[in-house]
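**Student:** structure here, sequence nowhere to be found:
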């Protein structure tokens, strides 16, 4: 399992992902879930992946092969980000079908994978899509300007409370990191290195801010400790239940 999220802001797009692929008792494996494709001054696209690693790797490899072979359709020729989302879904379904055919209904594993695609093509607005294992996709909304894939439940509450389209970039990036750190606290299958990237609207460059945080990175330790301390302080400052008991008497 893994956890990735992306946020659509007025200023651009934030992407954040963990890198853990396996967390057994005697082995921890990592692999980047963030893939960048850019033609400076024309388009910048980011793809986050979750689910079956073989499926997602095959899909990303095909996207790269399409570019290298200058195929009739590739993500550097697409007119719209939504066209790339459609193609991602088609590739994912094709790869899943291969594994399903080889393994049959009792293969003992799921070949499904999910993707978040975001970015901007020249002449268009920045866009953000989540591509489901079934091949269809949705986009972010003003009410919920973020998308998640993988182990989503633990990191969702802070996004609901903090993220809005007008949220400042710095705040959104910190919120994304806290969302992943909260997930790591509750699920060992999500873990560092953590990657966080900001794409600025209309820049048409690979990214404008990017960080990678290893497990022992000082900032990650400070962020985690500060969040824990402030959560405890906020809890201690909640209205006492004695007020309710007194009013009921």
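**Tutor:** Everything's here; your move. Note that the structure is predicted; figures quoted are calculated from it, not measured.

**Student:** only C-alpha atoms from now on, for both contacts and neighbour counts.
**Tutor:** Fine.

**Student:** relative to residue 138, how far out is residue 96?
**Tutor:** 20 Å (C-alpha to C-alpha, to the nearest Å).

**Student:** let's bring in a second model and compare:
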């Protein structure tokens, strides 16, 4: 499996991908999923892929060579939108060539991509491309895309990242998002590829491959876990059966009636009995308020 995240910010772009493609008991596959298309001083574009590895590799090879009917390629497209269209066309060509044969072997045509960068004369742009070759573009209200195992790393990005976030903070947030995913899903794994692009540079400036010896990522993993635990322990435990409004941590106020949905057993399977009041977690606390 895979986890990749791309962010479009006022200051530039951040891309982060893992490299695991198989997490079987006796076979762990590692393939890099981030590719750079660069003409220094004129354009820099980044593609990250998730899904079937053979499909994504075919698309990467084809898009580097493909020309449209009007003669444009990803190397000469006048803007990122046209470059994304060329990538979508490559997806459809690979689908037309391989999808039927894959289907006969029970293999779904499954691929998704994050594609972004900057071409001279326009701002940074970011797209998510689907298996049908269609795509959407990141806007200020939705400034990032994820592909692959996205759910574990999403909450921290939603809470932190805005268009005004600095590149360094966005990179830090992306690494925390990846760490959350690594801890919860064995199908995502090191090493990671991190690319940070500053607007208008039109060349690769900040790139690093991160393995388990990277000091900064190890600091992120250790410190983030410790800080989360510290924050958790600093939150008050819930109070049950308390007077309303007496504290912020009242979960259940006294004299309120809450009952679960009860399933009635068939006749004769259990002795009839009246349900007493639900047991509370802090009866002592409530008794002390009398």
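**Tutor:** Alright, I've got the coordinates. Since we're looking at a predicted model, the values are computed, not measured.

**Student:** could I get the TM-score for this pair?
**Tutor:** The pair, once superposed, lands on a TM-score of 0.92 when counted by TM-score structural alignment, normalised by the length of structure 1; 244 aligned residues with a C-alpha RMSD of 1.8 Å.

**Student:** thinking again about what came up before, of residue 96 and residue 138 of structure 1, who's got more company?
**Tutor:** Higher neighbour count among residue 96 of structure 1 and residue 138: residue 96, with 21 against 14, using other C-alpha atoms under 10 Å.

**Student:** please name the nearest non-neighbouring residue to residue 156 of structure 1.
**Tutor:** Nearest residue to residue 156 of structure 1, sequence neighbours excluded (C-alpha to C-alpha, 6 or more residues apart in numbering): residue 179, at 6.9 Å.

**Student:** which residues does the aligned residue in structure 2 for that neighbour contact?
**Tutor:** Counting by TM-score structural alignment, residue 179 of structure 1 lines up with residue 177 in structure 2. When contacts are counted by C-alpha atoms under 8 Å, 6 or more residues apart in numbering, residue 177 of structure 2 touches 152-154, 156-157.

**Student:** so of those residues, which ones are in helices?
**Tutor:** 154, 156-157 (DSSP state H).

**Student:** TSV for the residues you listed, including distance to residue 144 of structure 2 and neighbour count?
**Tutor:** As requested, these are exported to TSV (distance: C-alpha to C-alpha, whole Å; neighbours: other C-alpha atoms under 10 Å):
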residue	distance to residue 144 of structure 2	neighbour count
154	10	19
156	12	14
157	8	18
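
**Student:** could you dump those into JSON lines with distance to residue 129 of structure 2 added?
**Tutor:** Below are those laid out as JSON lines (distance: C-alpha to C-alpha, whole Å):
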{"residue": "154", "distance to residue 129 of structure 2": "19"}
{"residue": "156", "distance to residue 129 of structure 2": "23"}
{"residue": "157", "distance to residue 129 of structure 2": "20"}
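
**Student:** out of those, flag the one nearest to residue 24 of structure 2.
**Tutor:** residue 154 (25.1 Å; C-alpha to C-alpha).

**Student:** alignment lookup: the closest one to structure 1.
**Tutor:** In structure 1, residue 154 of structure 2 lands on residue 156 (TM-score structural alignment).

**Student:** that match and residue 38 of structure 1, how far apart?
**Tutor:** 29 Å.

**Student:** do the same with residue 216 of structure 1
**Tutor:** For residue 216 of structure 1 relative to residue 38 of structure 1 (C-alpha to C-alpha), the value is 31 Å.

**Student:** swap in residue 67 of structure 1?
**Tutor:** 11 Å.

**Student:** okay, the two: which has more neighbours?
**Tutor:** residue 38 (19 against 15).

**Student:** which SS state does that one fall under?
**Tutor:** strand (DSSP: H, G, I helix; E, B strand; the rest coil).

**Student:** check the secondary structure at residue 112 of structure 2 for me.
**Tutor:** Quick answer, by three-state DSSP: residue 112 of structure 2 is strand.

**Student:** what is the aligned counterpart of it in structure 1?
**Tutor:** Checking TM-score structural alignment: residue 112 of structure 2 goes with residue 114.

**Student:** for residue 127 of structure 2, same thing?
**Tutor:** Checking TM-score structural alignment: residue 127 of structure 2 goes with residue 129.

**Student:** tell me how far that match lies from residue 169 of structure 1.
**Tutor:** 19 Å.

**Student:** likewise for residue 244 of structure 1?
**Tutor:** For residue 244 of structure 1, the distance to residue 169 of structure 1 - C-alpha to C-alpha - is 40 Å.

**Student:** who has more neighbours, the two?
**Tutor:** residue 169 (21 against 10).

**Student:** for structure 1, what's the longest helix?
**Tutor:** helix 81-103.

**Student:** buried sites along that one?
**Tutor:** Buried positions in helix 81-103 of structure 1, judged by neighbour count with 16 or more other C-alpha atoms under 10 Å: 81-82, 84-85, 87-93, 95-96, 99-100.

**Student:** ok, stretch 165-185 of structure 1 next?
**Tutor:** Judged by neighbour count using 16+ other C-alpha under 10 Å, the buried positions of stretch 165-185 of structure 1 are 165, 167, 169, 172-173, 175-184.

**Student:** what's the match for residue 238 of structure 2 in structure 1?
**Tutor:** Residue 238 of structure 2 maps onto residue 241 in structure 1, by TM-score structural alignment.

**Student:** what about its match, neighbour count?
**Tutor:** Look at residue 241 of structure 1: counted by other C-alpha under 10 Å, it has 8 neighbours.

**Student:** gap between it and residue 154 of structure 1?
**Tutor:** 26 Å.

**Student:** do residue 57 of structure 1 as well
**Tutor:** 26 Å.

**Student:** cool, and residue 52 of structure 1?
**Tutor:** For residue 52 of structure 1 relative to residue 154 of structure 1 (C-alpha to C-alpha), the value is 20 Å.

**Student:** do the same with residue 112 of structure 1
**Tutor:** Counting by C-alpha to C-alpha - residue 112 of structure 1 and residue 154 of structure 1 are separated by 21 Å.

**Student:** and those two? Which one has more around it.
**Tutor:** residue 112 (22 against 17).

**Student:** hmm, residue 96 and that one touching each other?
**Tutor:** Yes - using C-alpha atoms under 8 Å, residue 112 of structure 1 is in contact with residue 96, at 6.2 Å.
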